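[1] okay, sequence plus prediction incoming.
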Amino acid sequence: MINELKIFLEKFNIKNILLAVSGGVDSMVMLDCFYKLSKEIDINIEIANFNHKTRDGQSDKDSIFVKNKAKEMGLIYHYAEGDMDKYAIDNKISSEEAGRLLRHKFFNQVLNSKKDSYYLALAHNLDDQVETILMRIIRGTGIDGLEAMDVYEYPLIRPLLNVTKQEILAYARDNSIEYVQDLSNFENIYLRNKIRNQLIPLLKEEYNPNIYDSILSLSDLAKSQNQTLNRYLNILKNKIVVSKNELIAELNINELKNISDYEKIEIIRSEINDLSSNYNFTKNHYNEILKIIDSNSSSIKKINGLAFYKSFKNLVIRIDQANELENEISIEILDHHQLIVNSYIIDLENITDDYKSINLKIRKRKNGDRIEINSKEKKLKDFLIDKKVDSYERDFLPIIEVDNEIIQVGDIYKKQNAYMKIKVRRANE
């Protein structure tokens, strides 16, 4: 195993490695191999450990175990923790996905702090590979979901990806490797555990003892087909994707209507993955998104931490953000008051003490809101449509209300008033 690892590092000229170590047998075997190699060849290794705060404190003990092992080996140890289950609830995603997102955010922070180029080594093995593909099939996936993980995917490396769990356990036994046993791996709570403990043994015993070979062969075929498909989809995307950044993607609805549902889903799946992850999206989820394209409604569908809706002529996919205006903000007028709300900077300066008793609130819009334009009342909803304000962003505009009268809407509407000086601007301007 060590010799294969040495060849791998030399092939990609890898010198600096951050090892993701949980304390389980896979990561401890990986650590042992890299540690022994560091005595033979010129490589730098460090340890990163993320504590998911699970299993009634057992994860704390696992982190202490890894920390002590790092000290024993004389290796730099990076540590962070986060409540996986709470993050899952807050972001409406599965616990598995929450854990993955939290630890990779930490790993990336460590990598970005390095002056030299570092690789992140993950201890995925061949069994993990098969489990992942089966899990995607069960949840519902496109051809891209059948692709296996890659051994090399800068800055990620998976040096044990072609090694079976049985081989890893044998190495640990033969080399007296200490590791912690996560007993929750044997509890059939999570889908992956059910696949590992129930489905795969059944498939091997009753249907195909070489099921791993069959699944990996399917995965290789899917990878070849995806390369051809992606070239075609990129041509389509150039016509369909209107704009995108790290928070939002806008797709031309008229162009989407000219292609098949399969093509629509593949393009949407790709854009979802660029923003967040399509890990937890099922066929039913994609069907719900397709309904938005043909709907006349501008209602917003929220799935797995993303928001989907129609805005004018575009289908919008964006990261769903917390709204600081869910509860209205009451302001006590001072000589000067500054707030930052939903990336808006609001400066309030009173003119005279006579107005310090006014009832001033900052809130999000609500049904029935009206504003005054040219001495006439107009529905706020109609005004925002005229201004082409995105339907999702309308709820993030701070509405400034004085004595139940709207005197300002974000930075797009301001009524003359004798109450105070008000300046609203976007924080990035």
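    That came in fine, so what should we check first? Residues are numbered from 1 along each chain as shown.
[2] contacts, neighbours, all on C-alpha from now
    OK.
[3] so where's the longest helix in the chain?
    Longest helix in the chain by number of residues (criterion: DSSP state H): helix 211-240.
[4] identify each buried residue in it, please.
    Neighbour-count burial for helix 211-240 flags 211-212, 215-216, 219, 222-223, 226, 229-230, 233, 236-237, 240 (criterion: 16 or more other CA atoms under 10 Å).
[5] and if you look at stretch 64-82?
    Neighbour-count burial for stretch 64-82 flags 65-67, 69-70, 77-78, 81-82 (criterion: 16+ other CA under 10 Å).
[6] not counting that stretch itself, show me its contacts.
    Where contact means CA atoms under 8 Å, 6 or more residues apart in numbering, the residues beyond stretch 64-82 that reach it are 21-23, 45-53, 102, 106, 110, 180.
[7] also this one, for the comparison:
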Amino acid sequence: MIESAVKTIKEYNMIDKGDSIVVGVSGGPDSICLINLLSEFKEKYNLRLYVVHVNHMLRGIDADNDASFVEGVCRGMGIPFFLFKEDVKKYALEKGLSEEAAGREVRYKAFHEIFEKVNADKIAVAHNKNDVAETILLNILRGAGTAGLIGIKPVNGNIIRPLIRTTRDEILDYLKSKNIKFVVDATNKEDVYRRNRIRLKLIPFIEENFGIDIVENLYRTSQIILDDEDYLNEECEKIFKKISIFNEESVMLDIDEIKKLHDSLKKRLIRMAYKAIRGDTNELTYKHVEDALKLIDKQTSSKIDLPFEIEVIKSYNNLIFRKRTFIVPNQIEVKLKIPGITDAGCLGTYKAEIIDREAVEGFNLGKYHKLFDMDMLDGDITLRYRRSGDYIAPLNMKGTKTLKEYFIDEKVPKEMRDKIPLLAIDNCIVWIVGYRMSDKYKVRDGTKKVLSIQYIKDG
């Protein structure tokens, strides 16, 4: 078993020398095997280990005893121990989740909290080969795409799974050979949860009646699909970056570009946009993805709700994914430093320079770099979001427009208008960042001093 784990760790580059690792330990055989295994590697890799135990408050005194057991194991190994208690049943009701999904969310929140607290490098969890098979079968019963047939990835960001190629029987043999104690969660023997029914009834039935090692076969399938998924996701990531505008609060996808794609890529883009906001695709179903794609053919302002307070809106030629609780701090106002670097927080960072007219070689510097006639600027330039009364004389256009009129004419999605940074002198807009600058302040033949302003970083 140790050889299998060592091979897995090396193949997936799971551990580097000097790593700090947060280890999720429930007290069951899998996690006790994991912490003992990592403890054996501690000196060789110069590891710093931290154990997190989460009491789900579902089993009363038994759960408290499990926590005490894990704490005692850590004390004996000289490993720091962190205990979390969370009423998972209550959490599930509040969030509208199953108890299983709520438990998973609570656990990973605890892992990441300690990860940040101790400045760790990795989070190690004890999923094994049987867990992969069970997860694949569970996903098939739910109606899974190819991503669901991967089951559980060996490495997912900073989360590592050293036991992913090890079977449950091999784990038990390892613990028995070393006389290592562990606790048994009695609820694992109850067929209340669907996963338990798969473990206790479906897998034994398949093995007994079809004479195959279903765990090994499903694991092998998962590895084949994992390679394909990695490639397809890499290609989809390139498309996503090309046709989207995104930040932590929202993602905007170009509908015309989506229409050009194969249905498989369309669905991946929807999941990718959701993940960019949520952080994962847990609870996002096939129907959610289909409903989001149906918005493409609906009228502007049509919308649907997705799990975890995320909504999708069709606005002109865009699909916008955003958190429903998003509020723009529209009272923020920051004076632009001329010359200098201005960090305007959520409005972004800007570099301003004064240069001679003769040094200007071209005027088309892109969406995020503009040149202005310094002598025409008749007041302090401030960075802010839009306000009532704002107007602009758009470059190379006659007359002025209210900012609202400009946004409507240019089909800027209504949901994005409050989030676009502006450079303004009072209510006169100097530059709509990423869009158009004012004709009033453009560089002319008689211009002597030129103000260069460059948007250099998102807020």
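    Cool, got the structure. Keep in mind it's a predicted model, so treat the numbers as computed, not measured.
[8] related to what we said a few turns ago, show me which pair in the contacts of stretch 64-82 of the first structure is furthest apart.
    Using CA to CA, the contacts of stretch 64-82 of the first structure reach their maximum pairwise distance at Ile45 and Lys53, which is 25.4 Å.
[9] which parts of the stretch 51-200 of the second structure are strands?
    All strands of the stretch 51-200 of the second structure, identified by DSSP state E, counting those that start in this stretch, fall at 81-85, 122-124, 155-156, 159-160.
[10] for Glu190 of the second structure, give its distance to Glu234 of the second structure.
    Using CA to CA, to the nearest Å, one obtains 41 Å as the distance from Glu190 of the second structure to Glu234 of the second structure.
[11] now Asp418 of the second structure
    32 Å.
[12] what does Val316 of the first structure correspond to in the second structure?
    In the second structure, the residue paired with Val316 of the first structure is Ile320, using TM-score structural alignment.
[13] for the nearest residue to that match once chain neighbours are set aside, pull up the helix or strand it's in.
    Distance criterion CA to CA, 6 or more residues apart in numbering; nearest residue to Ile320 of the second structure, sequence neighbours excluded, is Met252 at 4.4 Å. Secondary structure from DSSP states H and E places Met252 of the second structure in strand 250-254.
[14] next, the mean deviation of that strand compared to the first structure.
    Compared with the first structure after the fit, strand 250-254 of the second structure shows a mean deviation of 1.6 Å (mean CA distance after the TM-score superposition for the first structure).
[15] so where is that strand in the first structure?
    Aligned by TM-score structural alignment, strand 250-254 of the second structure falls on residues 248-252 of the first structure.
[16] in the stretch 151-300 of the second structure, which spans are helices?
    168-177, 194-197, 203-210, 214-243, 255-259, 263-278, 286-294 (DSSP state H, counting those that start in this stretch).
[17] and the contacts of the fifth one?
    Contacts of helix 255-259 of the second structure with the rest of the structure, by CA under 8 Å, 6+ apart, involve 243, 266, 296, 317-319.
[18] one more: the shortest one?
    Helix 194-197 of the second structure has contacts (CA under 8 Å, 6+ apart) with 134-135, 138, 188-191.
[19] which part of the first structure matches it?
    Going by TM-score structural alignment, helix 194-197 of the second structure sits over residues 191-194 in the first structure.
[20] buried set for the matching stretch?
    192-194.
[21] with stretch 311-331 of the second structure instead?
    So for stretch 311-331 of the second structure, counting by 16+ other CA under 10 Å, buried means 311-323.
[22] how far off centre is it?
    Its chain's C-alpha centre and that of stretch 311-331 of the second structure lie 18 Å apart, by CA atoms, centre = their mean, to the nearest Å.
[23] same question for stretch 26-43 of the first structure.
    30 Å.
[24] with stretch 166-182 of the first structure instead?
    The answer for stretch 166-182 of the first structure is 32 Å, by CA atoms, centre = their mean.
[25] pull up the distance across it, start to finish.
    Termini of stretch 166-182 of the first structure sit 17 Å apart (CA to CA).
[26] same question, stretch 274-284 of the first structure
    Rule used - CA to CA; the end-to-end distance of stretch 274-284 of the first structure is 20 Å.
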